[in-house]
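In: Sequence plus the predicted model coming up.
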Amino acid sequence: MYKKFLTLLAAGAMGALMPSAAMADYPEKDIRVIVPWGAGGGTDGIVRKLTLIAEKNIGASMYVENIEGGISATGVSQVMNARPDGYTIGALTYDSVVTVPWQGLLPSYKMDKLKLIARVTSEPDAIIVGSDTPYETIDDLIAAAKEAPGTVKIGIQNIGSRLHLAILQLQDETGAEFKIIAYPGGAAPQKEAILNDEVDVVATSLGDFAPLLESGDVRGILEFSETTNPTFNTVPTAKEAGLDLRMGSFIVFAAPAGTPDEAVEALEHAYKEALESDEFQTWVASVGVTPDWLGTDEVTQWAEETSKALFNQMDMLVEEGVIKR
């Protein structure tokens, strides 16, 4: 019996060590990186660029897959339900962390099903107008929206999203009234809408529209930030315009909850090296996005505090009848 007990004890110890031993050679196969938005948007571009560099650091192929739908919930749900082995991760944005949980769009969508790896960027939202519109400044736009309420068409990405909240707050602060039109699926549909003159204005980030800003097809007239954008430094900030509104998104990488620490650490290290590389820093300086690193030990608390503050803000707007849950 004693020998049997020792045998069982040894087997148990070996079983406990097997996950770590198995992860010693991580990664041994391709890593899937889910972007829960359509191809061609700002999030997609940033994730693809970072991942292309990160795969050189981690020593395995990393392929990006776009899975649209549900204001990012469809793609993020696939991450939540994936095998927690380090071979499926995803990119979260504001809507993934705030809008979807607050609206309760999917009962099975719970943030505790994820292990956050790192935040890699912060990106203020902005007001962008077509180059053929008469709006040279935010004051021009606000004046037009006051003079003819509900006629100036502004494209957002989703009803109830961060950008919707930003425009509602802009209306509240300035007394303007826009005709708000939703284009689900990220920045790509917004680009088509403004180029086809379906809308006069869009609310999104300058980084999302970097190619069109550089080509002169559109121009930025305001960024909801405190500091001047290092790339598009001619775009005034909300602070400079005397507005209180501040709003923006971010990109956070996450894995399914239960993913081994060894895999999370390897992914964190690979993306941190990618973010700090000369290649990425040179590239990102041209697209209007701010690298803003928070590692595994810090990003979860930051996400919880951010979502809690915004949940409270949106609950107040519901009580005031400004938005509906």
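Out: That came through, no problem. If you're wondering where the values come from, they're calculated on a predicted model, not measured in any experiment.
In: From now on I want contacts and neighbour counts done on CA atoms only, so please keep to that.
Out: Will do.
In: give the contact list for residue 227.
Out: 237, 239 (Cα atoms under 8 Å, 6 or more residues apart in numbering).
In: Tell me how far it lies from residue 123.
Out: Applying Cα to Cα, to the nearest Å, the value for residue 227 to residue 123 is 12 Å.
In: Where does residue 202 fall, secondary structure wise?
Out: Using DSSP states H and E, residue 202 maps to strand 201-205.
In: Which other helices and strands does that strand contact?
Out: strand 114-130, strand 153-156, helix 162-174, helix 187-195 (3 or more Cα pairs under 8 Å, 6 or more residues apart in numbering; DSSP states H and E).
In: same thing but 10 Å
Out: strand 114-130, strand 153-156, helix 162-174, strand 179-182, helix 187-195, strand 218-223, strand 248-256 (3 or more Cα pairs under 10 Å, 6 or more residues apart in numbering; DSSP states H and E).
In: distance of the residue positioned nearest the centre of the chain from residue 197?
Out: Centroid-nearest residue in the chain, with Cα atoms, centre = their mean: residue 93, separated by 2.3 Å. Distance of residue 93 to residue 197, given as Cα to Cα: 28 Å.
In: same deal with residue 72?
Out: 26 Å.
In: Looking at those two, which one has more neighbours?
Out: More crowded of residue 72 and residue 197, by other Cα atoms under 10 Å: residue 72, with 26 against 14.
In: so the more buried one sits in a strand?
Out: No - assigned with DSSP: H, G, I helix; E, B strand; the rest coil, residue 72 falls outside any strand and is helix.
In: Tell me which residues touch it, please.
Out: Residues near residue 72 by Cα atoms under 10 Å, 6 or more residues apart in numbering: 35-38, 91-97, 99-100, 184-186.
In: Below is an additional structure, to be compared with the one above:
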Amino acid sequence: MVFCNCKQDGLIIFRLKTGRILKQILKQIDWRKIMKKVLALILALCMVVALCACGQSAAPAATEEPAAADAPAAEAPAEAEAWAPSEPITLIVPFGAGGQTDLVSRAIAQAVEEVTGWTIVVENVTGSGGMVGAAQACAADSDGLTWLASSIGLVVNPLLGTAPDGVSYTNLENIAMVCSNPGCISVAESSPYTTIQEFIDAAKAAPETVSIANGGAGGSYHLMALSIQNKAGVEFLHVPYSDGTSAAVVAAVGGHNDAVVSSPGEVSSQVAAGQMRILAVAADERYSACPDVPTFKECGIDVSMATFAGIALPKGTPENICKAVEEAVLKAAEQESFTSFMNKSGYGIDVRGSEALMTMLNEQNDLYSGVVGLLG
């Protein structure tokens, strides 16, 4: 007996028919066209991959710059802020009117006003050989509105121990110097002494009776007179005037003292008026303002000392203020009004900025350190 599985036979017949249909379909497909499209697709995909790879390799170089830009940049040093005074400046002159420090300070103040338009009021604060005014300036606010007319006393007095606490050139901002002058000894026109040798001989003949005036006990001119007497082997009668050299000059012209020690410029008007004559100058060479006057060295007395005039500010004054003041003073020192006054008055123009001035002050400190012992 033969049994027939209808379900299985039907499945076989279905598969056979399906196979024939697929063969017919496959015969009708254009495989060349399909392969072309597949190849084109593969090529396109390869190009995309290649471009992505290039982009990734260049990416670090592209991202390095933004990273550096995003990082905090090092701050460039800011330029000092320009400064100008908000109100009138007070220039303290620690000596009386008419002396070298006073006259030179007024001349440079006027020139500074000309080049800057600032207003400067000169105030004479006298006493203790310039130390009262110096102390006032040292204690002033460091806002640039208080200036000090500086002089060699800022070196000498601290060495002598006669300066108030905190008063010294080292406790100031030393801005600029505009003048330096050798010392000299002068006598009234009516004096019997016509040469420095006659003056020295008189002092040798009568120790401590021939009087010589100076601008303050322990001041630079006092030390200069002590140096002269030490080198000459004599003893003068020293007469100090605490208000400064101008008062000492007036006393000598009036016959109250036999002579006065000063700078040539401080007696120039009296010499021009026929009231005084200079016997000798304490310089290495003859001074241009009085070329006919011999030096002490020419006369056998080895003394060479000078004074100066400058501008200082309270310690701690901001750098931009110090710079502005220094530039103004140095520019003012070139003004015709200043140079003309200095030349006519017999004052030596010697212009130095803060660095050169500080070097000079340190040298003077060393020089006078060896002289103060003469005070006994």
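Out: Yep, it's here. If you're wondering where the values come from, they're calculated on a predicted model, not measured in any experiment.
In: ok so, going back, residues in structure 2 aligned with the helix or strand that comes right after the strand holding residue 202 of structure 1?
Out: Using DSSP H and E, the helix or strand that follows strand 201-205 of structure 1 in sequence is helix 210-215. Mapping helix 210-215 of structure 1 onto structure 2 (TM-score structural alignment) gives residues 268-273.
In: Can you give the distance of the matching stretch from its chain's centre?
Out: 35 Å (Cα atoms, centre = their mean, to the nearest Å).
In: can you pull the buried residues of it?
Out: When burial is assessed from 16 or more other Cα atoms under 10 Å, stretch 268-273 of structure 2 yields the following buried residues: 268, 270-271.
In: same thing with stretch 347-367 of structure 2?
Out: 347-349, 351-354, 357-358, 361, 364-365.
In: Give the burial count for residue 176 of structure 2, as a bare number.
Out: As a burial measure, residue 176 of structure 2 scores 26 neighbours (other Cα under 10 Å).
In: counterpart of it in structure 1?
Out: Checking TM-score structural alignment: residue 176 of structure 2 goes with residue 118.
In: and the gap between that match and residue 70 of structure 1?
Out: Distance, residue 118 of structure 1 to residue 70 of structure 1, using Cα to Cα: 23 Å.
In: how about residue 201 of structure 2, what's its match in structure 1?
Out: Checking TM-score structural alignment: residue 201 of structure 2 goes with residue 143.
In: That match sits in which helix or strand?
Out: If you go by DSSP H and E, residue 143 of structure 1 is part of helix 138-147.
In: Tell me roughly how far that helix lies from structure 2 on average.
Out: By mean Cα distance after the TM-score superposition for structure 1, the fitted helix 138-147 of structure 1 averages 1.1 Å away from its aligned residues in structure 2.
In: Buried residues, that helix. List them.
Out: Here helix 138-147 of structure 1 shows 138, 141-146 as buried, counting by 16+ other Cα under 10 Å.
In: for stretch 152-170 of structure 1, same thing?
Out: For stretch 152-170 of structure 1, burial by neighbour count (16+ other Cα under 10 Å) applies to 152-170.
In: same thing with stretch 333-352 of structure 2?
Out: Buried residues in stretch 333-352 of structure 2 (16+ other Cα under 10 Å): 333-335, 338-339, 342, 345-349, 351-352.
In: Let me know the closest of these to residue 89 of structure 2.
Out: Taking Cα to Cα as the measure, residue 89 of structure 2 lies nearest residue 333 of these, at 18.0 Å.
In: about what we covered before: next step: the contacts of residue 72 of structure 1 restricted to strands.
Out: Judged by DSSP state E, the contacts of residue 72 of structure 1 include 35, 91-92 as members of strands.
In: what's near enough to touch residue 332 of structure 2?
Out: Here residue 332 of structure 2 is in contact with 107-116, 178, 326, 338-339 (criterion: Cα under 10 Å, 6+ apart).
In: With residue 160 of structure 1 instead?
Out: Going by Cα under 10 Å, 6+ apart, the list of residues near residue 160 of structure 1 reads 71, 95, 99-100, 102-103, 166, 168, 182, 314, 323-325.
In: which one in structure 2 is aligned with it?
Out: So, by TM-score structural alignment, residue 160 of structure 1 is matched to residue 218.
In: ok, the contacts of residue 72 of structure 1 vs residue 78 of structure 1, which is closest?
Out: Using Cα to Cα, the contacts of residue 72 of structure 1 come closest to residue 78 of structure 1 at residue 36, 9.4 Å.
In: quick one: which of the buried residues of stretch 347-367 of structure 2 sit in strands?
Out: Counting by DSSP E, those place 349, 351-352 in strands.
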